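Participant: from the sequence below, what's the structure:
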Amino acid sequence: MTTNTGHPEATTAVPKKQTTRRLLRYALTAKGTFIAAIVALSIGVGAELASPFIAKTMIDDHVMGIEDPYYETEAAGEGTVAYQDGHYKRGNRFAEGEARGEEVHVLQVGRGFVFVDEAIPVVEGDRSFESGTLTIQTAGGTVSYPAERLSKEELFRFYEPEIPGIMKLILLYLLFLAISIAMEFGKTYWLQSSANRVIQRLRLDLYAHIQRLPVNFFDNLPAGKVVSRITNDTEAVKELFIAVLSNFTTGIVYITGIYIALFILDPRLAAVSLFVVPLIILWIYLYRKIATQYNTVIRSRLSELNAIINESIQGMSIIRVFRREKQTRDEFEELNGDYMKHQNKMLNLNSLTSHNLVNVLRNLSFTVVIWFFGTSTIDGAASIISLGALYAFVDILGRLFQPITGMMNQLAALDSAMVSAGRVFELLDEPGENVTDGGMKRYRGDVAFKDVSFAYKKDYVLKNISFEAKQGQTVALVGHTGSGKSSIINLLFRFYDPQKGTITIDGQSVLDLPKQHIRQHMGIVLQDPYLFTGTIASNVSLGDERISRERVNEALREVGADKILADLPGGFDEPVVEKGSTLSAGQRQLISFARALAFDPAILILDEATANIDTETESLIQTALNVLKKGRTTFVIAHRLSTIRSADQILVLHRGEIVERGDHDELMAYGGRYFQMYQLQQGGGDSITPVTGKPESGFEARPAFGGANAD
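Facilitator: Alright, predicted model coming up:
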């Protein structure tokens, strides 16, 4: 085994801007739910940010509002306070035109409150109370007033009228809290459902595109890496829409709402705190610049790990037979170690740039705001804001860093998802084959190759191949490994197209026919037939609605499969695991024959169809072959020459050339390469002289095929 690190994963990188635009186009496929999520998010943010304003009102109007002027009133009523022999009411609770008595004050001194039975022009300043005298020290001097200390019961009387207002504010807070919770549910549900829909669409597009990729693409990219693109990379993109998009959308809306609230409270302090925004943008830019380098390697190594695991599982028997466990483990460990090394680099980067930087920004912002507030107040440039407004401002400013933390914590997932999205779009950008809807009438199956030359890369592996195969004829392709047999079949299926010459079916060039239409009337039976997970019947029909269950049963009976499969507990509904590993080679082969017969192809290809069959089963297979070949143009690739004695035409290939052609008797009479091969297989090869030259007259020599991919 060799390490998978040498496999090319991509041809060109998709630019970040292009990746972002294409992700946005996919997001727009679920724009309705995305818009609903953003609306719910905005409402939720507004409801959540209402709580500091409620707290401000509660503090300024009710808790600290007790220090507003009170006036004596004649009668008790709503909002009045009974103290000693009089009744008092706050100034803002008098109705228009209602008579007011003497002004009084309730002021806090230390941890207690005092009652002052007269008007106080200035209540701000340092207060002290001693021996029935309230002293207030202000910038203009010191003033004193006679006062009485209030007991807890007396103080509660002044607070009692505030309780209804406080209760209303509490209920309002609970209402906004309920709205916030409901909107959070709606936002999460709509964002995740729309993300799931987008990823479903992306995976469908990716899988559909894989079906259109040419066969040679899979020669260069291992199956494990393709699987990694469809599963791991799309899952990372899913996290982009669910976690990253959710956090960033929430963060942007939340930060916008917070700054609106800050400007409502105090425009000057809010403007000072705006310095946080450019720092966040710079932070994200620098982080992604470094993280992209690490994530590119991480996603690539994860893909390579999948590839080597897939290869190891597929070849586990070979690994154990040749005792390559240690080498395979070492290769895996090398990839795994490199993967872990770059994961640790990302871990270090995240550790340095997550909560630590958020805390630095938080402390810096509070320091700048407090410094500016203190400086402007001392210099007399601004009046002191109320205690409630200051509390609300600090509360909202503190909330600013919750969405920032959420956004920063998702930076690693954001960059990983963008790298994965780029890899997905690289695969989607691979040129695919056009898919044509509909079909074409079943053609006769007259095949002609005329001066066909073909190269997989640089060297031609088929050279000037010419032959004809008529409907109902069987054409056998024989030759040593690498002679070009399988390449002829690849051209016939249009897995590849020739560089020179023409291939026609019923006189029409295959280049003028859609590939799907050509393959619609072709069938193939491989040496090691591939069975899918399901049942025997489903492996015959392959889920094609045109093939009824009756046709499936008939096809199985016609190839004689009912005789071999009769002992299975489920009969034709017997479960089949991946690759049909629980069935014998003969059983799998008969199912493959029945599949080909059920689809009724005009052209049938048999690729070493009897190579792995025991002698007893082979007679049954030969009977099935005779059923299959009736009325069809059949191409047989065979190494066991005894199985093609009845072929109408045998083409002997050598290094991409047709060196001999004819039926079995003609080729045996000629005594050339075919004769030698046949004698060797019959056990008489010790005295055979190798054939090295071109065929003698009567047999056309045709240049053909060579190279590693030829057979």
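Participant: going forward, measure contacts between C-alpha atoms and count neighbours the same way
Facilitator: Noted.
Participant: list the contacts for I252?
Facilitator: For I252, the set of contacting residues under the criterion of CA atoms under 8 Å, 6 or more residues apart in numbering consists of P403.
Participant: whoops, V552 was the one
Facilitator: Applying CA under 8 Å, 6+ apart to V552 gives the contacts A537, V540, S541, A594, R595, A598.
Participant: moving C-terminal from the helix or strand hosting it, which element do we reach first?
Facilitator: The secondary structure element spanning V552 is helix 549-558 (assigned by DSSP states H and E). Towards the C-terminus, the helix or strand next in line after helix 549-558, according to DSSP H and E, is helix 561-565.
Participant: show me what counts as buried in that next one.
Facilitator: When burial is assessed from 16 or more other CA atoms under 10 Å, helix 561-565 yields the following buried residues: A561, D562, L565.
Participant: so F635 belongs to a helix, correct?
Facilitator: No. Residue assignment for F635, taken from DSSP: H, G, I helix; E, B strand; the rest coil, gives strand, which places it outside any helix.
Participant: and stretch 657-666, how far out from the chain's middle?
Facilitator: Relative to the chain's own centre, stretch 657-666 is displaced by 55 Å; criterion: CA atoms, centre = their mean, to the nearest Å.
Participant: actually, stretch 175-187.
Facilitator: Shown here is stretch 175-187, whose average C-alpha point lies 29 Å from the average C-alpha point of the whole chain (CA atoms, centre = their mean).
Participant: and P403, how far is that from Y254?
Facilitator: When distances are taken as CA to CA, to the nearest Å, P403 and Y254 turn out to be 7 Å apart.
Participant: who's more crowded, those two?
Facilitator: Of the pair P403 and Y254, Y254 is the one with more neighbours under other CA atoms under 10 Å, namely 26 against 19.
Participant: residues in contact with that one?
Facilitator: For Y254, the set of contacting residues under the criterion of CA under 8 Å, 6+ apart consists of S42, V45, L400, P403.
Participant: need the residues you listed in a markdown table (columns: distance to L387).
Facilitator: As requested, the contacts of Y254 are exported to a markdown table (distance: CA to CA, whole Å):
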| residue | distance to L387 |
| --- | --- |
| S42 | 28 |
| V45 | 24 |
| L400 | 20 |
| P403 | 26 |
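Participant: distance check, L568 against L583.
Facilitator: Computed with CA to CA, the distance linking L568 and L583 is 10 Å.
Participant: let's compare: structure for the following, please.
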Amino acid sequence: MNEEQKSGRIFDVAILRRLYAFVKPYQMRFYSLIGIIMLAACLAPLTPLLIRYTIDTVIASGDYPQLTLMLMLMIGVLVVQAVVQFSNTYLSGWLGQYIIRDIRVQLYRKIIQLRLKFFDNTPIGRLVTRSISDVETLADVFTEGMAAIAGDLLQLVLIIGVMFYTDWRLAAISLSTIPLMLFSTYVFKEKIKTSFNEVRTAVANLNSFVQEHITGMNIVQIFGSEQIESEKFRVINDQHRKANIRSIWYYSVYYPVADIIAAVAVGLVVWYGARQVISSDVTFGTITAFVMFINLFFRPIRMLADRFNTLQMGIVSTDRILKLLDSEEFTANDGKHTPATIRGEVTFDHVWFAYNNEDYVLRDISFKVSEGETVAFVGATGAGKSSIINLLSRFYDINKGTIEVDGVDVHEYELGYLRRNIGVVLQDVFLFSDTIENNITLGDKRISREKMVEAAKLVGVHDFIERLPGGYDYNVMERGSTLSVGQRQLISFVRAMVQDPRIIVLDEATSSVDTETEEMIQQAISKLMKGRTAIVIAHRLSTIQKANNIIVVDKGRIVEQGNHEELLQREGAYANLYRMQYKEVV
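Facilitator: Below you'll find the model as predicted:
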């Protein structure tokens, strides 16, 4: 069964216990809410009893002063009920919003700590559904869930008790339609539960489809697939519409049926009661009270089916949220090592790595980069070059072997400290919809504007940024769409450099830029590499000829290494790559 289609048990004690942990910071308000709901349930039978007493005693005796007093008392009860209802609605909504705020923050903190492997296997739309739709569903648990159900059940018990205490015969007649109401409520509950599952699945499909296709809109338009994708979206959107209409239909049928059943109960009471009034066995006030009792009794029953489904959906959403919060697919940050400085010596010792724990993409990789040296990795696409730098920054963890920085296993470093000391510039640059300054500093208050400007000048992009409207406050829009590929690459270069890392990693950093921009980057690299360790992955062999060591990777293994001249003289894999690129240039 699809995860989006699962139904949960209403009273799943383990999940409810976990859910209460989120309530605990607000437990005084939560208990106040329960008290208010209980008070509302106790007040419900009071008005019919007052009306019965007024009709049978006050009006019958012609005591007009007492009639005025009773009217004032009933108005007072209505005012109290209104205040209680307001308090119930506001407090339950307040509690729900504060709790889902805390859950959403905790959930997002968890998501940003998950391994990249998790995102490789999980659609982004599903995570959006968890963070937004599921959390919103969870809010309904507090506004219409457990406490409200408890209040409804208490109201039913109180009303039944008062009805039998008042007149057991009229009570029995009033409740004679209950089996029919319970049956229709059960059928409605099951139908609407299926409908809710379908709606939830349709929402998840819509989220995934829209997110993926907006992100990949350039591909859609490049290949002229607008009509095809529009048709796909129409189908998914129709499924969403049909699921919602089914839900609307069930509601449209159930509530009139419930009203008819309640009306039948009222008719039976009036029919039987009228005969008893004529024979003086029952008072007119009692019949009037029972008509009101029936309305008060059947309203919670009508609401219970909806509330149970709301609670059930909330339990399912909570279960999915908790599974994400409990996920162990996160990078452990148990290391405490934070030395004053990092020299930049990198060692891979017999490293094996697989993304799926079965198919190794790196096999027995061993090399050493001394402090201040530059090492370059070359090889065919899919050879494993990018995997090496992903492992160095602990975006993924190795299966076997060890990776050390300055002779210390990378797992012993505090994760944030390790990554701040490894500046990474990727081929596929991602910029947030924000200012250039915030895209460079990523909101790190430790980075002053002066330091940022200094790094930008060093890279050679300060003048270009100053020419933009607003300069460093210029909003680059989502994914940096208002900038060229080369400009985005240069900004990402500044973003890496402003952290003053001891290790520089360039993953195809110049493959997507023009010759002029590449020259700017190369000039910046020559300045920035001094005193730092550099790890470079490049397809253009002309950019790495001055590297201290060039490592050729093929099918996850190191096949040869050495400097440019040595590798050419060996007439091996590197020499073949060099000749192929030379032919392309010629």
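Participant: after superposition, what's the TM-score here?
Facilitator: Here the TM-score of the superposed chains, computed with TM-score structural alignment, normalised by the length of the second structure as the reference length, equals 0.89; 581 aligned residues with a CA RMSD of 3.2 Å.
Participant: ok, longest helix in the second structure?
Facilitator: Scanning the second structure for the longest helix, with DSSP state H as the assignment, gives helix 226-278.
Participant: show the subsequent helix or strand relative to that helix.
Facilitator: Scanning onward from helix 226-278 of the second structure (DSSP H and E), the first element met is helix 284-325.
Participant: give me the mean distance between whichever helix or strand comes after that next one and the first structure.
Facilitator: Following helix 284-325 of the second structure in sequence order, the next helix or strand is strand 346-354 (DSSP H and E). Superposed on the first structure, strand 346-354 of the second structure shows a mean distance of 1.5 Å to its aligned residues (mean CA distance after the TM-score superposition for the first structure).
Participant: so which elements touch the helix or strand following strand 346-354 of the second structure?
Facilitator: Following the chain from strand 346-354 of the second structure toward its C-terminal end, the next helix or strand by DSSP H and E is strand 360-369. For strand 360-369 of the second structure, the helices and strands in contact under the criterion 3 or more CA pairs under 8 Å, 6 or more residues apart in numbering; DSSP states H and E are strand 346-354, helix 385-392, strand 557-562.
Participant: recalculate using a threshold of 6 Å.
Facilitator: With contacts defined as 3 or more CA pairs under 6 Å, 6 or more residues apart in numbering; DSSP states H and E, the packing partners of strand 360-369 of the second structure are strand 346-354.
Participant: so the strand it packs on matches what in the first structure?
Facilitator: Counting by TM-score structural alignment, strand 346-354 of the second structure lines up with residues 447-455 of the first structure.
Participant: in that stretch, what counts as buried?
Facilitator: Along stretch 447-455 of the first structure, these residues count as buried under the neighbour rule (16+ other CA under 10 Å): V447, A448, F449, D451, V452, S453, F454, A455.
Participant: one more: stretch 145-157 of the second structure?
Facilitator: Residues of stretch 145-157 of the second structure classed as buried: G145, M146, A147, A148, I149, A150, G151, D152, L153, L154, Q155, L156 (neighbour count, 16+ other CA under 10 Å).
Participant: from T137 of the second structure, how far out is the residue nearest the centre of the second structure?
Facilitator: By CA atoms, centre = their mean, the mean C-alpha position of the second structure lies nearest to S131, the distance being 1.9 Å. Taking CA to CA as the measure, S131 of the second structure and T137 of the second structure are separated by 11 Å.
Participant: try G335 of the second structure
Facilitator: G335 of the second structure sits at a distance of 37 Å from T137 of the second structure (criterion: CA to CA).
Participant: quick one, which of the two is more surrounded?
Facilitator: The residue with more neighbours, out of G335 of the second structure and T137, is T137; 20 against 16, by other CA under 10 Å.
Participant: that one: what secondary structure?
Facilitator: Secondary structure assignment for T137 of the second structure (three-state DSSP): helix.
Participant: quick check: closest non-adjacent residue to the equivalent of it over in the first structure.
Facilitator: Using TM-score structural alignment as the criterion, T137 of the second structure maps onto A236 of the first structure. Of all residues beyond its chain neighbours, the one nearest A236 of the first structure is A417 (5.0 Å), with distances taken as CA to CA, 6 or more residues apart in numbering.
Participant: looks like the one you found contacts E235 (just checking).
Facilitator: No. Counting by CA atoms under 6 Å, A417 of the first structure does not reach E235; the two are 8.5 Å apart.
Participant: more crowded one of the two?
Facilitator: A417 (24 against 18).
Participant: which residues touch that one?
Facilitator: The contact partners of A417 of the first structure, taken as CA atoms under 6 Å, 6 or more residues apart in numbering, are A236, V237, L240.
Participant: can you confirm the last one is in a strand?
Facilitator: Pointing back at L240 of the first structure there. No. Under three-state DSSP, L240 of the first structure falls outside any strand and is assigned helix.
Participant: related to what we said a few turns ago, so what sits against both of S131 and T137 of the second structure?
Facilitator: In the contact map built from CA under 6 Å, 6+ apart, no residue is linked to both S131 of the second structure and T137.
Participant: now, among the buried residues of helix 561-565 of the first structure, which is nearest to K629 of the first structure?
Facilitator: Distances from the buried residues of helix 561-565 of the first structure to K629 of the first structure were compared by CA to CA; the smallest belongs to A561, at 16.6 Å.
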